[in-house]
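In: Sequence first, then the predicted structure, then my questions.
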Amino acid sequence: MTSSGSRLATLAENRWFKLVWIIPAGIVVLAVVVLAARGIRSLPDVQSFLTEYPGTTTLPDSAPMGIPAWLAWQHGLNAFFILFIIRSGWQIRTTKRPTMFWKRNNTGLIRTKTPPIKISLNLWLHITFDTLWVVNGVLFYVLLVATGQWLRLIPVTWEIFPNALSAGLQYASLNWPVEDGWVNYNALQTISYFLVVFVAAPLALATGLRMSPSWTSKRLSKLYPIAVARAVHFPVMIFFVAFIAVHVILVFATGALRNLNHMYAAQNADGWLGFWIFAGALALMIAAWFAAQPFVLRAIASLTGTVSR
């Protein structure tokens, strides 16, 4: 085999290269969806439907306006944590023979009756960021209820469903629905955020706990088989990846500066502050991605346990 052929074979075996097909497939699907949506939208009955249901519903009078600073910080931290949760989860799924393992030190403040279990370094990383994500999520739920922001995320009328269909058709035809996320999310955004916050996130936690090596209850295992958790956990990850991809695309396509100011600067403006905060956060995420090499992870993991090959 030639050196170029050897390099191609090595590239083909890379776990990330296996995902390259998604890019051309996504472009083809997007083109088909846009053409179909524009054709459907030109029909008279559909135009009447869009007029009756413009894509937004009315919030309760008690719903707050705007995005507070704590929510902007929560959003940034959540993006950082979920990036490494997905990365480590994919590594766990695609690594056939782990080369490094971690075992908790059963000393100090953390002591249990059961002996520590040896797990792969990828699983250690996954559990570490899962823990940070859960802590951040619990704080998010508390603040969501305390500040009334939950009213912006939970559907409160049945009209949200035809309005969500209307907003989806408008997005798909590349003729964006009129929206102002600072005041009120459109119906499709509300349903999407509700599914992420109140359905997908709890499902990810519930199935992740069942798959955790710390799960030892035999009685509960019969009621909640691990096969069920595995069958749900991976599709939930796919849902998160799909949501993030669409979310990022629409953030930049529907008014990048305004949207980034909402999400990162907690202000309703068209300036550049949100963009520069986002750029800094993105640079940090990229640096952390490339810094997360085995020798770095081994040094960090060694602070809380024993790392072996």
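Out: Great, that's in hand.

In: CA atoms for contacts and neighbours, from now on please.
Out: Fine.

In: residues near His233, how many?
Out: Using other CA atoms under 10 Å, His233 has 21 other residues around it.

In: Contact partners for the residue lying closest to Glu179 once chain neighbours are set aside?
Out: In this structure, Glu179 finds its nearest non-sequential neighbour in Asn186, 6.3 Å apart by CA to CA, 6 or more residues apart in numbering. Asn186 makes contact with Gly55, Thr56, Thr57, Ala164, Ala167, Glu179, Asp180 under the criterion CA atoms under 8 Å, 6 or more residues apart in numbering.

In: Among those, name the ones in helices.
Out: Ala164, Ala167 (DSSP state H).

In: hmm, which two among the contacts of Asn186 are most spread apart?
Out: Ala164 and Asp180 (15.2 Å; CA to CA).

In: Would you map the strands across the stretch 1-150 of the chain?
Out: Secondary structure of the stretch 1-150 of the chain (DSSP state E, counting those that start in this stretch): strands at 101-104, 118-120.

In: and the longest one, what other elements does it pack with?
Out: Same thing as strand 101-104. In this structure, strand 101-104 packs against strand 118-120, helix 121-147, strand 305-308, with contacts taken as 3 or more CA pairs under 8 Å, 6 or more residues apart in numbering; DSSP states H and E.

In: To Ala242, which of the ones you listed lies closest?
Out: Closest among the helices and strands packed on strand 101-104, using CA to CA: helix 121-147, at 18.7 Å.

In: one step back: looking at Ala164 and Asp180 now, which is surrounded by more residues?
Out: Taking other CA under 10 Å, Ala164 and Asp180 do not tie; Ala164 has more neighbours (23 against 14).

In: quick one: that one and Leu188 touch, right?
Out: Yes: with contacts counted by CA atoms under 8 Å, Ala164 reaches Leu188, the gap being 4.3 Å.

In: tell me, what's touching those two both at once?
Out: Taking CA under 8 Å, 6+ apart as the contact rule, Ala164 and Leu188 both touch Gly55.

In: Endpoints of stretch 168-178, how far apart?
Out: End-to-end distance of stretch 168-178 (CA to CA, to the nearest Å): 12 Å.

In: Included below, for side-by-side comparison, is a second structure:
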Amino acid sequence: MAAADRPGVKAPPGARRIRFTRRQWAGASVVGIIGLVALAALVVIGARALVALDPVREFLTQHPGEYPLPAGAPVGIPAWLGWQHFFNTFLIALIIRSGWQVRRQKRPIAFWSPRGEKRRKMSLTVWFHLALDVLWIANGVLYVALLFATGQWMKIVPTSWEVFPNALAAGLQYATLDWPTHNGWVNYNSLQQLFYFTTVFVAAPAAIVTGARLSMFWPRTADRLNRLLPFDAARRVHVWTMIYFLVFIAVHVALVFATGALRNLNHMYASQDTVSWTGFAIFVASLVVLAAGWVAARPAVLVPIARLFGDVRVVPVPTQGRTR
């Protein structure tokens, strides 16, 4: 990135910001899509050639893509897990949206400050992002507590080193488009397990810690903490964690629909191991709720809510084109 494109960096004389026209963006998008399709085709062709080899076939026979769960592992997906899945989806979507708005916003519409501490202030967008974070963390704590209370943790926490060769085997099956036939109602395949574990116990804590470091509530005088987690490093990790969540969500949704949508949606939303339209109907309803929340997340709605927890100062919109 050129100096002229970095915020806060003064451009040298003669430097100018490079801007693409809509036609250029469209062309770049088409080229990018074609490149991704070509790369995906090469991966599939290479994976199919690989699994045709005798040693690889033997490997897949020894490692089918999953390993047995510990004795006493629960079967099925309880209703509370489906509700947790919906709340997490709702919150993480708005968190990613508000986080992107924080990075892109140049002129805040309003500022929020704790009551009696007007010198400590943040934009309304940052306040909304942090408020969503608090709800997301509370939901996550409840989720983890229920995981360990009900034994569901055994489905997403690796309990054997066999998880790694089986994850490789599952990855080969995905790459050949010969989808794994494992039943998620009973046991996730090992690649799923590793990604779910990483998401819950690595990516989520990383997002929480780095988000706290970037917030106004982080103790600025804690020199040792600040040396352990510098501000710039926390910001980079926070952005890359957001990218991880975006990629995870995209892949997760794509595979849900590609590997038996009705049954998978029944697992996730209706707590049923059946093939019916019940889970799909609940899924559509959840999208309607998410869309309503997305539309409602605007200053006219957020300002009154923010005032319940502190002071809000709305920034007057400058009048343009006024003449005396």
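Out: That came through fine. Computed from a predicted model, the values in this text were never measured in an experiment.

In: List the TM-score for the superposed pair.
Out: Scored by TM-score structural alignment, normalised by the length of the first structure, the superposition of the two chains gives a TM-score of 0.87; 292 aligned residues with a CA RMSD of 2.5 Å.

In: picking that back up, quick one, which of the strands of the stretch 1-150 of the first structure is nearest to Ile40 of the first structure?
Out: When the strands of the stretch 1-150 of the first structure are compared by CA to CA, strand 118-120 sits nearest Ile40 of the first structure, at 50.7 Å.

In: Give me the contacts around that closest one.
Out: Outside strand 118-120 of the first structure, the residues touching it (CA under 8 Å, 6+ apart) are Pro98, Thr99, Met100, Phe101, Trp102, Lys103, Arg104.

In: Buried subset of the residues you listed as a PyMOL selection?
Out: In PyMOL, a selection of the buried entries from these looks like this (16 or more other CA atoms under 10 Å):
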select buried, resi 101+102+103+104
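
In: nearest to Ile160 of the first structure, of the contacts of strand 118-120 of the first structure?
Out: Pro98 (47.1 Å).

In: show me what contacts the closest one?
Out: The contact partners of Pro98 of the first structure, by CA under 8 Å, 6+ apart, come to Ser120, Leu121.

In: What's it aligned with over in the second structure?
Out: The equivalent of Pro98 of the first structure in the second structure is Arg107 (alignment by TM-score structural alignment).

In: Distance of its match relative to Arg313 of the second structure?
Out: Arg107 of the second structure is 13 Å from Arg313 of the second structure, by CA to CA.

In: just to revisit the earlier point, ok, which of the strands of the stretch 1-150 of the first structure comes nearest Asn136 of the first structure?
Out: strand 101-104 (23.2 Å).

In: contact partners of that closest one?
Out: 116-121, 124, 301-302, 304-309.

In: mean shift of that strand relative to the second structure?
Out: Strand 101-104 of the first structure differs from its equivalent in the second structure by a mean of 2.4 Å after superposition (mean CA distance after the TM-score superposition for the first structure).

In: ok, of the contacts of Asn186 of the first structure, which come out buried?
Out: Applying 16+ other CA under 10 Å to the contacts of Asn186 of the first structure flags Gly55, Thr56, Thr57, Ala164, Ala167, Glu179 as buried.

In: Looking at those, spot the one nearest Ala72 of the first structure.
Out: Of those, the one sitting nearest to Ala72 of the first structure (CA to CA) turns out to be Glu179, at 19.3 Å.

In: Which residue of the second structure is paired with the closest one in the alignment?
Out: Per TM-score structural alignment, Glu179 of the first structure is aligned with His182.

In: what's the longest helix in the second structure?
Out: helix 22-51.

In: returning to that earlier point: by neighbour count, which of the contacts of strand 101-104 of the first structure wins?
Out: Most surrounded of these: other CA under 10 Å gives Leu121, at 24 neighbours.

In: quick one: contacts for it?
Out: So Leu121 of the first structure contacts Pro98, Met100, Phe101, Trp102, Leu297, Arg298, Ala301, Val307 (CA under 8 Å, 6+ apart).

In: Show me what it aligns to in the second structure.
Out: That one, Leu121 of the first structure, aligns with Leu124 by TM-score structural alignment.

In: Then Ile27 of the first structure?
Out: Ile27 of the first structure maps onto Val37 in the second structure, by TM-score structural alignment.

In: Just list the residues touching the most centrally placed residue in the second structure, thanks.
Out: The C-alpha lying nearest the average C-alpha coordinate of the second structure belongs to Phe245 (CA atoms, centre = their mean; 2.6 Å). Neighbouring residues of Phe245 of the second structure by CA under 8 Å, 6+ apart: Thr199, Ala203.

In: I'd like the distance between it and Trp25 of the second structure.
Out: Applying CA to CA, the value for Phe245 of the second structure to Trp25 of the second structure is 25 Å.

In: what does Glu58 of the second structure give?
Out: Going from Glu58 of the second structure to Trp25 of the second structure by CA to CA gives 47 Å.

In: ok, now Ala93 of the second structure?
Out: Applying CA to CA to Ala93 of the second structure and Trp25 of the second structure gives a distance of 25 Å.

In: Including distance to Phe129 of the first structure, could the contacts of strand 118-120 of the first structure go into TSV?
Out: Formatted as TSV, those follow (distance: CA to CA, whole Å):
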residue	distance to Phe129 of the first structure
Pro98	19
Thr99	20
Met100	18
Phe101	17
Trp102	15
Lys103	17
Arg104	16
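
In: any idea which of the contacts of strand 118-120 of the first structure is the one closest to His233 of the first structure?
Out: Pro98 (20.8 Å).
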